[in-house]
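In: Sequence and predicted structure, then a few things I'm wondering about:
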Amino acid sequence: MAGQSARPATEADKDARYRAPALDKGLDILELLSTQAGGLTRAEIVKAMGRGPSEVYRMLERLVARDYVARSREGDRYTLSMKLFVLAHRHPPVRRLVQCALPLMDAFAQQAGQSCHLVVADRDAATVVAHASSPGNWEYGIRIGSRIELLTTGSGQMLLAFQDENARAETLARWAGTRESEAYARLEPVLTGYRAAGYRIGESQQIRGVDDITVPILSPDGHAIAVLTCAYIQRLDDRQIDIRQALTLLREIAEKLSLS
């Protein structure tokens, strides 16, 4: 009606305005297959997505043609190809960081007799982008590409502790009114302590008997661009450096990478 002020656009309005159904279908298929190590048949994909067979078939054919999805030799099962992995590792900042970090991480693993991994922030989670194995027969490790939570892991908490102000504000805005917001409020004094200390040593929140050592890799303005974590395992049948010596070595690596 003339003279009536326009209603502010809501998030739902924006979602409806910018919908791309075909793209959504393709992304849904990729996300579904990413959870299935053995792949799925077309009928299983149709059932899981709740879509019509013909629209799923057309999208699968395009994903196969573009090499995002691989079809089994028998033609009845679909799995993710390595293309997404390759594309992710072309991301220049992460690739450069991994290239610089890996030789130092390997040297740490040899000297400390412990594994370590490199983690970067990934919106409301974090992703493992590199791993160095200990030289011995026994180790605790985490797969490259694993997504881990920010609030309940040593690596995630260190990323939060050294988050820049804008990223922190965006994270809290997305978490507003959720359990994550409440958990962050309870955790904030702990994060302040990590910032003051410049590291975290503490029991793993996932595996009993493992102590995590985590240090930040900092940008010139003092914010975390990544973190290094050593899942320290106390061996009973071999001599090894103690956890404080491992922390010193890990901090030296982080300092070198922070200056790179």
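Out: Structure received. Residues are numbered from 1 along each chain as shown.

In: going forward, measure contacts and count neighbours with C-alpha atoms only.
Out: Noted.

In: after the helix or strand containing Ile213 comes which helix or strand?
Out: Counting by DSSP states H and E, the element that carries Ile213 is strand 210-218. Downstream of strand 210-218, the first helix or strand assigned by DSSP H and E is strand 224-233.

In: what's that next one packed up against?
Out: Where contact means 3 or more C-alpha pairs under 8 Å, 6 or more residues apart in numbering; DSSP states H and E, strand 224-233 is packed against strand 116-122, helix 154-161, strand 210-218, helix 243-259.

In: next up, a second structure to put side by side with the first:
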Amino acid sequence: MKQKQNSAYTAPALEKGLDILELLSERDTGLTQSEIARALGRSVGEIFRMLMVLQDRGYVSQDPLSDRYSLTTFIFEVAHRIPIVGRMTAIAGPAMRELSGKINQSAHLAILSEGAVLVVGQTTSPGNNVLSVRLGARIDLWRASSGRVILAFQPEKEVKRLMKDVPVPPGTSASQILDELSAIRAAGIEVRDSFVVKGVVNISAPIIDHSGLAIGALTVPHIERFDETITFEKCKAEVIVTAVRLSKSLGGQLPEIN
């Protein structure tokens, strides 16, 4: 859960509800009422009232067999009502499915959210061997090609602000990150080994809006198959074509790709 910051304003009931939502978002199998109370340091009575309201509003559901509470997809639907996210994902969905069909690779669409990378769109390869990133996943800002590509097309002052909020990884300096972002901006795309999976090469291109800034990134975590007939260069070219298409639909223009 996000660390609470000191504030001149408090709303205890609202904070309890948000604490529950954030806690459940981290637990794949859900939690019982007593487990939620224990994790949050609250009484069972407090948690019961909050859970009843959240359940009535459709944000959580209770498994009748295990009595565990889990988040529903409603919270994801609410997030997609944000105009820019909703518009981008609506446009990107068909384009990404077409892309995955052409290159036999999975693809995902990501945005920046609260100092992290949030996956808001995802398509899987039509083949038997699939590597994909979970829809709704939050990824370390500095260890994701999507985040780096988006930041490469942001004002430097915004990048430096994020560096204060989200420290760069150990062994990496701020100047090194800035140099790498500059190189990505010059190339117009990032092609690099995955930060987390050996043998995977990320192909990531920015989605540019009318302001000339990146509002998202389209990324293909490319896997190489022994019997693959589609070349890596073909995959890269198709990612660029799709990113250009999405940018134009939002009134933006991708820079020239080197």
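Out: Sure, I can see it. Given the structure is predicted, the values throughout are model-derived calculations rather than measurements.

In: would you list the helices and strands packed on strand 224-233 of structure 1 in a markdown table and tack on mean neighbour count and distance to Gly145 of structure 1?
Out: As requested, those are arranged in a markdown table below (neighbours: other C-alpha atoms under 10 Å; distance: least, C-alpha to C-alpha, whole Å):
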| stretch | mean neighbour count | distance to Gly145 of structure 1 |
| --- | --- | --- |
| strand 116-122 | 23 | 9 |
| helix 154-161 | 26 | 14 |
| strand 210-218 | 25 | 18 |
| helix 243-259 | 17 | 21 |
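
In: Looking for the alignment partner of Leu51 of structure 2 in structure 1.
Out: By TM-score structural alignment, Leu51 of structure 2 lines up with Leu60 in structure 1.

In: Would you point out which residue is most central in structure 2?
Out: What sits nearest the mean C-alpha location of structure 2, by C-alpha atoms, centre = their mean, is Leu118, with 1.7 Å.

In: Alignment lookup: that one to structure 1.
Out: Using TM-score structural alignment, Leu118 of structure 2 pairs with Thr127 in structure 1.

In: residue contacts, its match?
Out: Contact analysis of Thr127 of structure 1 by C-alpha atoms under 8 Å, 6 or more residues apart in numbering lists 119-121, 144-148.

In: can you check Ala183 of structure 1 too?
Out: Leu151.

In: Wait, a helix at it?
Out: Yes: counting by DSSP: H, G, I helix; E, B strand; the rest coil, Ala183 of structure 1 is part of a helix.

In: The strand holding Ile213 of structure 1 vs structure 2 - mean distance after superposition?
Out: Compared with structure 2 after the fit, strand 210-218 of structure 1 shows a mean deviation of 0.6 Å (mean C-alpha distance after the TM-score superposition for structure 1).

In: could you pull out the strands for the stretch 1-150 of structure 2?
Out: 60-62, 69-71, 107-113, 116-123, 138-140 (DSSP state E, counting those that start in this stretch).

In: Count the neighbours of Gln234 of structure 1 for me.
Out: 16 (other C-alpha atoms under 10 Å).

In: Which position in structure 2 pairs with it?
Out: So, by TM-score structural alignment, Gln234 of structure 1 is matched to Glu224.

In: Next one: its match from Leu31 of structure 2, what distance?
Out: 39 Å (C-alpha to C-alpha, to the nearest Å).

In: Gly188 of structure 2 too?
Out: Counting by C-alpha to C-alpha, the gap from Gly188 of structure 2 to Leu31 of structure 2 is 44 Å.

In: Read off where stretch 244-252 of structure 1 ends up in structure 2.
Out: Under TM-score structural alignment, the match for stretch 244-252 of structure 1 is residues 233-241.

In: contacting residues around that stretch?
Out: Stretch 233-241 of structure 2 is touched from outside by 99, 103, 203-205, 218-220, with contacts defined as C-alpha under 8 Å, 6+ apart.

In: hmm, back to that, show me what contacts the match of Leu51 of structure 2?
Out: 26, 29, 69.

In: Could you do Ile177 of structure 2 as well?
Out: Ile177 of structure 2 neighbours (C-alpha under 8 Å, 6+ apart): none.

In: what residue of structure 1 matches up with it?
Out: Checking TM-score structural alignment: Ile177 of structure 2 goes with Leu187.

In: To which secondary structure element type does its match belong?
Out: Classified using three-state DSSP, Leu187 of structure 1 is helix.

In: Quickly note the distance from it to Ala161 of structure 1.
Out: With C-alpha to C-alpha as the criterion, Leu187 of structure 1 and Ala161 of structure 1 are 10 Å apart.

In: just Tyr68 of structure 1 next, same as before
Out: 36 Å.

In: likewise Ala43 of structure 1?
Out: 46 Å.

In: My read is that Cys41 of structure 1 contacts Asp76, right?
Out: Let me fix one detail, which is that residue 41 of structure 1 is Thr and not Cys. Yes: between Thr41 of structure 1 and Asp76 there is a contact under C-alpha atoms under 8 Å: 5.5 Å.

In: When the two are compared, which one has more neighbours?
Out: Under the criterion of other C-alpha under 10 Å, the comparison of Thr41 of structure 1 against Asp76 puts Thr41 first, with 16 against 12.

In: Looking at structure 2, name the residue matched to that one.
Out: Aligned partner of Thr41 of structure 1 by TM-score structural alignment: Thr32.

In: how about the nearest residue to its match, chain neighbours excluded?
Out: The shortest distance from Thr32 of structure 2 to any non-neighbouring residue, by C-alpha to C-alpha, 6 or more residues apart in numbering, is to Arg68 (4.3 Å).

In: does that neighbour really touch Glu35, like I thought?
Out: No: when contacts are counted by C-alpha under 8 Å, Arg68 of structure 2 is not listed as touching Glu35 (9.1 Å).

In: So those two - more neighbours on which side?
Out: Arg68 (17 against 14).

In: What range does the strand holding Ile213 of structure 1 cover in structure 2?
Out: By TM-score structural alignment, strand 210-218 of structure 1 lines up with residues 200-208 in structure 2.

In: quick revisit: shared neighbours of Arg68 and Glu35 of structure 2, which are they?
Out: Both Arg68 of structure 2 and Glu35 lack any common contact, where contact means C-alpha under 8 Å, 6+ apart.

In: give me every residue that touches Gly209 of structure 1.
Out: 203, 233.

In: mind redoing it with 10 Å?
Out: The contact partners of Gly209 of structure 1, taken as C-alpha atoms under 10 Å, 6 or more residues apart in numbering, are 203, 231-234.

In: Show the buried residues in those.
Out: For these, a burial check counting by 16 or more other C-alpha atoms under 10 Å picks out 203, 231-234.

In: and which of those is nearest Arg51 of structure 1?
Out: Ala231 (43.2 Å; C-alpha to C-alpha).
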